[in-house]
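[1] Sharing a sequence plus its predicted fold:
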Amino acid sequence: MQGCDGSVLIDSTPNNPSEKEAGANKGTLRGFEIIDTAKAQLEARCPGMVSCADILAFAARDSVFLLKGPFWQILSGRRDSNISRVSDVNLPGPSFNFQQLTQSFAAKGLSQDEMITLSGAHTIGQSLCSFFINRLYSFNSTTAQDPSLDPVYAAKLKTLCSQNNPDPNAVVPLDPISPNDFDNSYFVNVLQGRALFTSDQALATDTAAIATVQGNSQNPSPWIVKFPQAMIKMSEIGVLTGQQGEIRKNCRVINSS
């Protein structure tokens, strides 16, 4: 992904697998039809004026707000990429350790504190079993179950994600406490060994990070203030403006198609 340019919305073609086909995206990104509906309504009222990239940025903000999270102002004017390649996807993986996470966010100009702040977004959303099932049955050569997982939580996950006959479409909420509320329970989960991904639990392996996690778990107010600021910064990464890119008529297809 090059940045906040709507490239992830483009469908694959026979000769060009798009970003949707990347392992980090395939099967986990959903709701494209909602973006399609918003785009169709905007095109009917003001054709060629609002980009798919802007729709995504505003949809992310509004989704957080509707789930009892903060609201923030976003600049518009992004344009859409006319390129989407599976090889361009370079997202933090669910098995990343703390150092890998820090380096991945730093490559996009985001600080370690902003990385921790944005990780709190995992208080909402879902995951396929395949992204964490190794923590339940084949963690490493000597340990089947990840010892950092809360045993009670691990047992529950095993009922949802079978080792012998896994359902490829089974999904698990990222937050077992309040999956439909944008709150600070993510940080509580990290402290209690109930973070779903290895990359989430990794926040408990760094001394400075865990101090921030503890603070966010006890008093969410500073995190609620910092989250919009980090989201605004992220929404301005790699944007296209002016005559760059295009404003797609259909978010799934570049105009020249």
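    Yep, it's here. Numbering: from 1, shown residues only.
[2] From now on I want contacts and neighbour counts done on CA atoms only, so please keep to that.
    OK.
[3] residues touching the closest residue to Pro176 other than its chain neighbours, list them.
    Residue nearest to Pro176 in three dimensions, not counting chain neighbours: Arg194, with 7.8 Å by C-alpha to C-alpha, 6 or more residues apart in numbering. By C-alpha atoms under 8 Å, 6 or more residues apart in numbering, the contact set of Arg194 is 149-150, 153, 176, 201.
[4] how near is Arg194 to Ser63?
    Distance, Arg194 to Ser63, using C-alpha to C-alpha, to the nearest Å: 24 Å.
[5] just Val239 next, same as before
    The gap separating Val239 from Ser63 is 21 Å, by C-alpha to C-alpha.
[6] which one of those two has more residues nearby?
    Val239 (21 against 14; other C-alpha atoms under 10 Å).
[7] just checking, the more buried one touches Gly6?
    No - Val239 is beyond contact range of Gly6, at 9.3 Å (criterion: C-alpha atoms under 8 Å).
[8] for comparison:
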Amino acid sequence: MAMAAAFPAFLILYIAFPLTLTSAQAPPPVLTEDYYAKTCPDFQKVIRETVTEKQKEKPVTAAGTLRLFFHDCFVEGCDASLLISSNHVNKAERDADENLSLSGDAFDVIMKAKTTLELTCPGVVSCSDILAETTRDLVTMVGGPFYKVKLGRLDGRVSKAEHVFANLPRTNQTIDEMIKFFESKGFTAEELVALSGAHTIGFSHCKEFSDRLFKYNATTPTDPEMHPKLAEGLKKTCANFTKDPSMSAFNDMITPGKFDNMYYQNLKRRLGLLTSDMGLLNNPRTKPLVELYATNQQAFFDAFVKAMEKLSLYGVKSGKDGEVRRRCDTFNDVITS
């Protein structure tokens, strides 16, 4: 899956702990769906209203926020560390090369929700919970499945650009390399394929797939795996991408604004945009799942729900490792290490 240019071992939330614990053995937080029922009862209402307004204004918000959520969770865990702005002593995650193409609308919808919630229930709701809930609501708004979001995350206190590269998969990796990467983070090949389905919405910048169009190999400039009509159209779209890095194309050319299983159908039609997309169809460990999801949307939705529920709990912060930020783009005490 290409999330850029994608985890410490996966956090297991339910473990039996001894009765006496040292500070180093503190249990992970127990997250619940109704975490804000008493402290901020309007939490879900505020999120719904904010995302509805933003998605209507900017239809790319859903895809951008889903991608931002992936990038946040994969690096330091789901702790909103990606929302931190750089300053004169710290280059934060959002300014790493792999994150420069993230959607400004995605950052904006989180900031708007946080501003409203700080007026309603100041100092209560974490930015990481806002990001998790907002992502789910936006996925649902564009036709995707509803899934449970457990709440009670704290916001991380570390955000460093140099931590990003090693913790995001890359578009030019082989599927075997991606499977190994995901397994090292506690995720299965099946979850890799399900999460890749996020490419059913949104777009990728030309630089992420230009090698398939212009530099496939020494004798064949265009990847023969790509449908020739798609390649022809993309060459026109991306002709000047080196001069204009903003040039991009939809990941799903057929239903780009709808969360469905068309992404997998497109792979079978040789309409996959990224090298890593087409690789899913050619690898024996992932091909059966691509074929299943291409013909059975409910099977894809069920797998996506399980994968997203698991991802949303990855690396959740507790205790001294986290805080509830007053602003999503700044640590409360401007800690930079």
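    Alright, I've got the coordinates. What you see is a predicted model; the values in this text were computed from it and never measured.
[9] What's the TM-score once they're superposed?
    For this chain pair, the superposition-based TM-score is 0.96 by TM-score structural alignment, normalised by the length of structure 1; 257 aligned residues with a C-alpha RMSD of 1.4 Å.
[10] picking that back up, now the contacts of Arg194 of structure 1 in a markdown table, with distance to Val86 of structure 1 and neighbour count?
    Output for the contacts of Arg194 of structure 1, formatted as a markdown table (distance: C-alpha to C-alpha, whole Å; neighbours: other C-alpha atoms under 10 Å):
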| residue | distance to Val86 of structure 1 | neighbour count |
| --- | --- | --- |
| Leu149 | 32 | 21 |
| Asp150 | 35 | 15 |
| Tyr153 | 34 | 15 |
| Pro176 | 31 | 17 |
| Gln201 | 27 | 24 |
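[11] what's the closest of those residues to Ile83 of structure 1?
    Gln201 (34.2 Å; C-alpha to C-alpha).
[12] Next, please give the residue ranges for the helices of the stretch 101-250 of structure 2.
    Using DSSP state H, counting those that start in this stretch, the helices found in the stretch 101-250 of structure 2 span residues 104-120, 127-141, 175-184, 189-196, 210-214, 228-237.
[13] Onto which residues of structure 1 does the second one map?
    This means helix 127-141 of structure 2. Using TM-score structural alignment, helix 127-141 of structure 2 corresponds to residues 52-66 of structure 1.
[14] how much does the matching stretch stray from structure 2?
    Once the two are superposed, stretch 52-66 of structure 1 sits an average of 0.8 Å from its aligned residues in structure 2 (mean C-alpha distance after the TM-score superposition for structure 1).
[15] list the buried ones in that stretch?
    The neighbour-count check on stretch 52-66 of structure 1 (16 or more other C-alpha atoms under 10 Å) flags 52-58, 61, 64 as buried.
[16] and what of stretch 284-294 of structure 2?
    By neighbour count with 16+ other C-alpha under 10 Å, stretch 284-294 of structure 2 contains the buried residues 285-287, 289-291, 293-294.
[17] mind putting the residues you listed in CSV, distance to Thr116 of structure 2 included?
    Shown next, in CSV, are these (distance: C-alpha to C-alpha, whole Å):
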residue, distance to Thr116 of structure 2
Arg285, 46
Thr286, 43
Lys287, 45
Leu289, 41
Val290, 41
Glu291, 44
Tyr293, 39
Ala294, 40
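[18] which residue lines up with Ile116 of structure 1 in structure 2?
    Alignment note (TM-score structural alignment): Ile116 of structure 1 maps to Val193 of structure 2.
[19] Actually, Asn140 of structure 1.
    Taking TM-score structural alignment, the alignment pairs Asn140 of structure 1 with Asn217 from structure 2.
[20] For that match, give me its contacts.
    With contact set as C-alpha under 8 Å, 6+ apart, Asn217 of structure 2 has no partners.
[21] do the same with Ser210 of structure 2
    Cys238.
[22] Kindly recompute the last result at 6 Å.
    By C-alpha atoms under 6 Å, 6 or more residues apart in numbering, no residues touch Ser210 of structure 2.
[23] what's the distance between it and Leu66 of structure 2?
    23 Å.
[24] Excluding chain neighbours, what is closest to Gln2 of structure 1?
    In space, and not counting its chain neighbours, Gln2 of structure 1 is closest to Gly238: 6.0 Å by C-alpha to C-alpha, 6+ apart.
[25] The one you found pairs with which position in structure 2?
    In structure 2, the residue paired with Gly238 of structure 1 is Gly315, using TM-score structural alignment.
[26] quick revisit: where's the match of Asn140 of structure 1 relative to Lys317 of structure 2, distance?
    Distance, Asn217 of structure 2 to Lys317 of structure 2, by C-alpha to C-alpha: 45 Å.
[27] how close does the spatially most central residue of structure 2 get to Thr116 of structure 2?
    Among the residues of structure 2, Phe70 comes closest to the average C-alpha position under C-alpha atoms, centre = their mean, at 2.0 Å. The spacing between Phe70 of structure 2 and Thr116 of structure 2, counted by C-alpha to C-alpha, is 24 Å.
[28] how about the nearest residue to Ala230 of structure 1, chain neighbours excluded?
    Per C-alpha to C-alpha, 6+ apart, closest to Ala230 of structure 1 is Glu114, 5.9 Å.
[29] whoops, I mixed them up, Asp88 of structure 1
    Nearest to Asp88 of structure 1 is Met1, by C-alpha to C-alpha, 6+ apart, at 5.2 Å.
[30] Surely the one you found and Leu91 touch.
    No - using C-alpha atoms under 6 Å, Met1 of structure 1 is not in contact with Leu91, being 7.9 Å away.
[31] Hmm, Ser81 of structure 2 is touching Lys160, no?
    No - in this structure, Ser81 of structure 2 is not within contact of Lys160 by C-alpha under 6 Å, at 8.5 Å.
[32] And those two? Which one has more around it.
    Ser81 (28 against 21).
[33] residue in structure 1 matching the more buried one?
    Aligned counterpart of Ser81 of structure 2 in structure 1: Ser7 (TM-score structural alignment).
[34] quick one, what contacts that match?
    Neighbouring residues of Ser7 of structure 1 by C-alpha under 6 Å, 6+ apart: 81, 84.
[35] ok, now with 10 Å
    Going by C-alpha atoms under 10 Å, 6 or more residues apart in numbering, Ser7 of structure 1 touches 1, 18-20, 52-53, 80-85, 251-254.
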